[in-house]
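1. the sequence and its predicted three-dimensional model are supplied below.
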Amino acid sequence: MTKECHDAFCRYIDIHQYRSVLALQGELPDSEFFKATNLPIVASDGAANTLFEMGIKPYVVVGDLDSAKSEYLMDVKITHIPDQNHSDFEKAIAYATEYDLLPTIVVGVAGGCIDHVTNNIGIFVSHCTVFYSPPTFGYVVQPTQTKDFDAPTNTKISIFGIPDAIVSTNGLKWELSQTHLKFPTISSLSNRTALKNFQIKVHTGKALAIVYLI
């Protein structure tokens, strides 16, 4: 199942368009994903332990370093930022921005405490485009953007306004036609693809599409 997810994700996303993977302290893909992408890994403080324990060495560990085990930091680049007014996710994004490691694929968004997950999603949609959280991936469709996806028919997909958007679709079972999506009250939840190629057009605002890979 895991390899199937990785392969499906790579069919949706051109890995070569991305300059890094940004790892958070949530549920991470297995080591094969990191090996297959072969991109520099910007690890938030909390993700470092999990990465090292699966045999993956990040390019850099960023954060206040209150979670990473000291033995894992002996032979890796670290950027210690003690500022408590910003999360380790925000610090990692700032690092990736400064060192030309954007765009990035974000992993570890989900899993763990619900307040952390909610905060991660909020930061993600403000600064990033793609997250991978097997068996799903998320894609932020920008204002006035039309995004095409190729997927098997009957693939499950949910679309959210972030925080609100006017959205039209083509190729879904329950089409949207300049529909006002407003989080958290109005969303296109558990929709399905009706065609192998489907399209999301955002007229105004931003929309987050979450696609199920299997």
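-> That came in fine, so what should we check first?
2. contacts and neighbour counts: CA atoms only from here.
-> Noted.
3. ok, now which ones touch Tyr139?
-> Contacts for Tyr139 (C-alpha atoms under 8 Å, 6 or more residues apart in numbering) come out as Thr129, Val130, Phe131, Leu208, Ala209, Ile210.
4. ok, and the closest non-adjacent residue to it?
-> Nearest residue to Tyr139, sequence neighbours excluded (C-alpha to C-alpha, 6 or more residues apart in numbering): Val130, at 4.7 Å.
5. kindly report the same for Gly138.
-> Using C-alpha to C-alpha, 6+ apart, the nearest residue to Gly138 is Ile210, at 4.4 Å.
6. how about the host helix or strand of the one you found: buried residues?
-> According to DSSP states H and E, Ile210 maps onto strand 197-212. By 16 or more other C-alpha atoms under 10 Å, the buried positions in strand 197-212 come out as 198-212.
7. longest helix in this protein, please.
-> helix 114-127 (DSSP state H).
8. who does the helix or strand that comes right after it touch, helix- and strand-wise?
-> Going down the chain from helix 114-127, the next helix or strand is strand 130-133, by DSSP H and E. With contacts taken as 3 or more C-alpha pairs under 8 Å, 6 or more residues apart in numbering; DSSP states H and E, strand 130-133 sits against strand 104-107, strand 136-141.
9. the structure to be compared is supplied as follows:
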Amino acid sequence: MTALVYCNGAPISDELFSEYRRQSDLLIAADGGAYNVLDHGSLPDVIIGDLDSYTDPGPAGCEVIHDPDQETNDLQKALSYALRRAARRAVVAGAIGDRLDHELNNLSVLLEFSRRFESLWMIDNFGCYFVAEPHQRLQTAAGKVVSLFPLSGRVDGITTSGLQYPLQNEALENGVRNGCLNQASDAAVSITHRSGALLLIVQH
């Protein structure tokens, strides 16, 4: 099962929403993300969160779950719900492009839950964000941006093929060196790393 989770950050385009909605079995609104879903002319299957942003009764036929726990944010609540519903894959919209503190927290949640899903992506109108597997292969197009960030602070043993600026058993480290704004030189891209958590940002 695939879940589409919509947060309360910057909305994606109607076209992108329609594409991912067609591929999903379950549409979860994380608190105020319900307003984003409604703005697309759609209805979420469930709204979950501490409900400090979504204050309406909820559309007819939509389950509303109030979870006041302040030790978890609304995205964590939504992803935990998706797992309880047996979703093995999830795509998250609206988690990027709002407040920097929210974005950084959501990237931490991405790292936390990437270990619990078969695949977990965040998307915005630019591209998709995900934690790389140790041996990651991508199908993209030449010229598309592929950025690499050491989400764990440092990532060692990075080797790439199919990128304009290749890495050969090299390290990326926050405050020292990152791999921002690399580009695909081929439709097939391979990225491997030995240790650490590597965030990939791939242009649509």
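-> The structure has been received and is ready for your questions. This one's a predicted model, so the numbers in the text were calculated from it and none came from an experiment.
10. average offset between the strand holding Ile210 of structure 1 and structure 2?
-> Mean deviation of strand 197-212 of structure 1 relative to structure 2 after superposition (mean C-alpha distance after the TM-score superposition for structure 1): 1.0 Å.
11. where in structure 2 does that strand align, residue-wise?
-> Strand 197-212 of structure 1 corresponds to residues 188-203 in structure 2, going by TM-score structural alignment.
12. the residue positioned nearest the centre of structure 1 - nearest residue in space that isn't next to it in sequence?
-> In structure 1, the C-alpha closest to the average C-alpha coordinate belongs to Phe131, at a distance of 1.3 Å (C-alpha atoms, centre = their mean). Spatial nearest neighbour of Phe131 of structure 1, chain neighbours left out: Val106 (4.5 Å); criterion: C-alpha to C-alpha, 6+ apart.
13. that neighbour matches what in structure 2?
-> So Val106 of structure 1 corresponds to Val92, using TM-score structural alignment.
14. what about its match, distance to Ser24 of structure 2?
-> From Val92 of structure 2 across to Ser24 of structure 2, the span is 11 Å (C-alpha to C-alpha, to the nearest Å).
15. which of the two has more neighbours?
-> Taking other C-alpha atoms under 10 Å, Val92 of structure 2 and Ser24 do not tie; Val92 has more neighbours (27 against 17).
16. distance check, the more buried one against Ala10 of structure 2.
-> 12 Å.
17. also Gln203 of structure 2?
-> The value you get for Gln203 of structure 2 to Ala10 of structure 2, if C-alpha to C-alpha is used, is 17 Å.
18. ditto for Tyr81 of structure 2
-> 22 Å.
19. Thr192 of structure 2 now?
-> 31 Å.
20. now do the SS call for the residue nearest to Ile105 of structure 1 when sequence neighbours are not counted.
-> Excluding its sequence neighbours, the residue lying closest to Ile105 of structure 1 (C-alpha to C-alpha, 6+ apart) is Val21, at 4.7 Å. Under DSSP: H, G, I helix; E, B strand; the rest coil, the three-state class of Val21 of structure 1 is strand.
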